[in-house]
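Engineer: the following block contains a protein sequence and its predicted model.
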Amino acid sequence: MPPLPPPTTWTSAAVKELKAKLRNEKDSVVTVYRGDIMTVHVPTVPEAKRVCWEFATDGYDIGFGIYFDCTPVTSRSITVHISESSDDEDEEEELEGRLAFKKLDLFVWPLSNEDVEKGSKSNTNSNLAEILPVYRQDSHLSVQGGSHDFPGEGTYLLKFDNSYSLWRNKTLYYRVYYSA
């Protein structure tokens, strides 16, 4: 997939106003637990030309990035997916890694280009294009917003990344909408 143009982004000091407005809307206030990534899947629709977003958090920052999957749309529903981490699974994997190290006298560190501090650069899905790499946003200090013109049919993936946080869950106030 060819590189896509960057989104239009902006910030606003109206954090209290956005939070007050979204508190009364269903599914607009969620908790992104420590270690988790919440992905909002937003399909393109023929009635609109762009996707728009706004978000803020309580107290702390959160990672945010946008991707576009050019696979044909099969559903017009906006859906949310959570990638969960489990301390138990992590401990089991760490123990298995130690056993493998003792048995083989060799340990290979997993490599990943996904670093919420530095931005993400890797894509394994050829239908997936990065529009905005995941970076930590000061969404507790100002509303983070933006829009992106549809490059064609497909689905936007808006990633809210709290995987870097060991201790803090994040309360996220967000809305996603279409514009003509």
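Structural biologist: On my side now, so go ahead. Everything numeric here is computed off the predicted structure, so don't read it as measured data.

Engineer: from here on, just use CA atoms for contacts and neighbour counts.
Structural biologist: Noted.

Engineer: tell me the contacts of S165?
Structural biologist: 34-35 (C-alpha atoms under 8 Å, 6 or more residues apart in numbering).

Engineer: secondary structure class of it, three-state.
Structural biologist: Secondary structure, DSSP: H, G, I helix; E, B strand; the rest coil: S165 is coil.

Engineer: any idea how far G63 is from it?
Structural biologist: In this view, S165 and G63 are 10 Å apart by C-alpha to C-alpha, to the nearest Å.

Engineer: do you know how far the residue nearest to M38 when sequence neighbours are not counted is from N24?
Structural biologist: Once flanking residues are discounted, M38 sits nearest to I82: 4.5 Å by C-alpha to C-alpha, 6 or more residues apart in numbering. Per C-alpha to C-alpha, I82 is found 22 Å from N24.

Engineer: what ranges does this structure have for its strands?
Structural biologist: 8-12, 29-32, 37-43, 50-57, 62-69, 79-83, 128-137, 143-149, 155-161, 170-179 (DSSP state E).

Engineer: please state the offset of the shortest one from the chain centre?
Structural biologist: Its chain's C-alpha centre and that of strand 29-32 lie 13 Å apart, by C-alpha atoms, centre = their mean, to the nearest Å.

Engineer: also the first one?
Structural biologist: Shown here is strand 8-12, whose average C-alpha point lies 17 Å from the average C-alpha point of the whole chain (C-alpha atoms, centre = their mean).

Engineer: also this one, for the comparison:
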Amino acid sequence: LRTAMEKLEATSQLQSRLSSLSFSSFPGITAKHGCTDGSVLMCTLASLIIYTFNISILSLLQMPPLNPPTTWTSAAVKELKAKLRTEKDSVVTVYRGDIMTVHVPTVPEATKVCWEFATDGYDIGFGIYFDWSPVTSRSITVHISESSDDEDEEEELEGPVSNGDVEKGSKTQTNSNLAEILPVYRQDSHLSVLAGSHDFPGEGTYLLKFDNSYSLWRNKTLYYRVYYSA
């Protein structure tokens, strides 16, 4: 009985708070003809839903569709690794459970971004996203993140990667300005060089993700380079 009374009291308090809402609480929403004091709450909520829907549509219209990247492979794995060993910061270790994201802003002097990478011994997940947010820095930066502790991780397979084997460790993107160019898939980068390019869709920042979050035991040695092309 006490629990029921508490629930009833909480419901009454919620109704009281909702009843205090007015159209002035929501920018861009005005009272509609025929909304009396008794129906003002329902009118306000309906207008809020429509307002939110319109904002969502406008956001989508401001983000044009992205073309798929141009990708290719090369058998010159040894040659690429030998070359990148001589270049600074081109050989890195992506530790087990980690995701390395390379942020590559667009620049006025170029029209596309290009990439090449390979790994020692085992595959790695790879995907590309584009952030439409205004560019505040022209520097290429690297960010490391760990997979969530409560994710359902599995040990990586040592055999060939099946087509459509989406990287389970990939995190859901929450940035509304973020668009997917290439979803994260496990790539046989230990067998061949993975390379590609993408034409700038506008101003923004590319996010190249090297994903080792699915691996419980193995760190991955990654050889990569990212560069611009006119």
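Structural biologist: That came through fine. Since the model is a prediction, treat every value here as computed from it, not as a measurement.

Engineer: TM-score of the superposition?
Structural biologist: The TM-score (sequence alignment, normalised by the length of structure 1) is 0.81; 168 aligned residues with a C-alpha RMSD of 6.1 Å.

Engineer: I82 and N24 of structure 1: who's more crowded?
Structural biologist: I82 (15 against 10; other C-alpha atoms under 10 Å).

Engineer: map the more buried one onto structure 2.
Structural biologist: Under the alignment by sequence alignment, I82 of structure 1 pairs with I144 in structure 2.

Engineer: now its match: how far from G202 of structure 2?
Structural biologist: 26 Å.

Engineer: swap in E151 of structure 2?
Structural biologist: For E151 of structure 2, the distance to G202 of structure 2 - C-alpha to C-alpha - is 34 Å.

Engineer: again with V184 of structure 2
Structural biologist: For V184 of structure 2 relative to G202 of structure 2 (C-alpha to C-alpha), the value is 22 Å.

Engineer: so between these two, which is more surrounded?
Structural biologist: V184 (24 against 14).

Engineer: excluding chain neighbours, what is closest to that one?
Structural biologist: G127 (3.9 Å).

Engineer: check whether that neighbour really touches G196, as I assumed.
Structural biologist: No. Using C-alpha atoms under 8 Å, G127 of structure 2 is not in contact with G196, being 11.4 Å away.

Engineer: these two: which is more packed in?
Structural biologist: G127 (20 against 15).

Engineer: so what corresponds to the more buried one in structure 1?
Structural biologist: In structure 1, G127 of structure 2 lines up with G65, judged by sequence alignment.

Engineer: show me what contacts that match?
Structural biologist: 131-135, 158-160.

Engineer: which contacts among those residues does structure 2 share?
Structural biologist: Contacts conserved in structure 2 for the contacts of G65 of structure 1, using both residues aligned by sequence alignment, their matches' C-alpha atoms under 8 Å: 131-135, 158-160.

Engineer: ok, now how distant is the residue most central in space within structure 2 from F130 of structure 2?
Structural biologist: Central residue check for structure 2 by C-alpha atoms, centre = their mean: the C-alpha nearest the mean position is that of Q173, 4.0 Å away. Distance check for Q173 of structure 2 against F130 of structure 2: by C-alpha to C-alpha, it reads 11 Å.

Engineer: repeat for T71 of structure 2
Structural biologist: To F130 of structure 2, T71 of structure 2 is 17 Å away according to C-alpha to C-alpha.

Engineer: more crowded one of the two?
Structural biologist: Taking neighbours as other C-alpha under 10 Å, T71 of structure 2 and F130 compare with F130 leading, 24 against 13.

Engineer: okay, now the closest residue to that one other than its chain neighbours: neighbour count?
Structural biologist: In this structure, F130 of structure 2 finds its nearest non-sequential neighbour in Y206, 4.6 Å apart by C-alpha to C-alpha, 6+ apart. Neighbour count for Y206 of structure 2, taken as other C-alpha under 10 Å: 25.

Engineer: need the counterpart of Y206 of structure 2 in structure 1.
Structural biologist: Checking sequence alignment: Y206 of structure 2 goes with Y156.

Engineer: go ahead and confirm Y156 of structure 1 touches T39.
Structural biologist: No. The criterion here is C-alpha under 8 Å, and Y156 of structure 1 misses it with T39 at 9.5 Å.

Engineer: residues near the alignment partner in structure 2 of S147 of structure 1, how many?
Structural biologist: Superposed on structure 2 with sequence alignment, S147 of structure 1 falls opposite S197. Neighbour count for S197 of structure 2, taken as other C-alpha under 10 Å: 19.

Engineer: contacting residues for S197 of structure 2?
Structural biologist: 69-71, 112-115.

Engineer: got it, and P69 of structure 2?
Structural biologist: 181-182, 196-199.

Engineer: what's the match for it in structure 1?
Structural biologist: In structure 1, P69 of structure 2 lands on P7 (sequence alignment).

Engineer: now swap in R218 of structure 2 and tell me
Structural biologist: Looks like R218 of structure 2 aligns to R168 there (sequence alignment).

Engineer: what does E116 of structure 2 correspond to in structure 1?
Structural biologist: Using sequence alignment, E116 of structure 2 sits opposite E54 in structure 1.

Engineer: residues near that match, how many?
Structural biologist: Around E54 of structure 1 there are 20 residues (other C-alpha under 10 Å).
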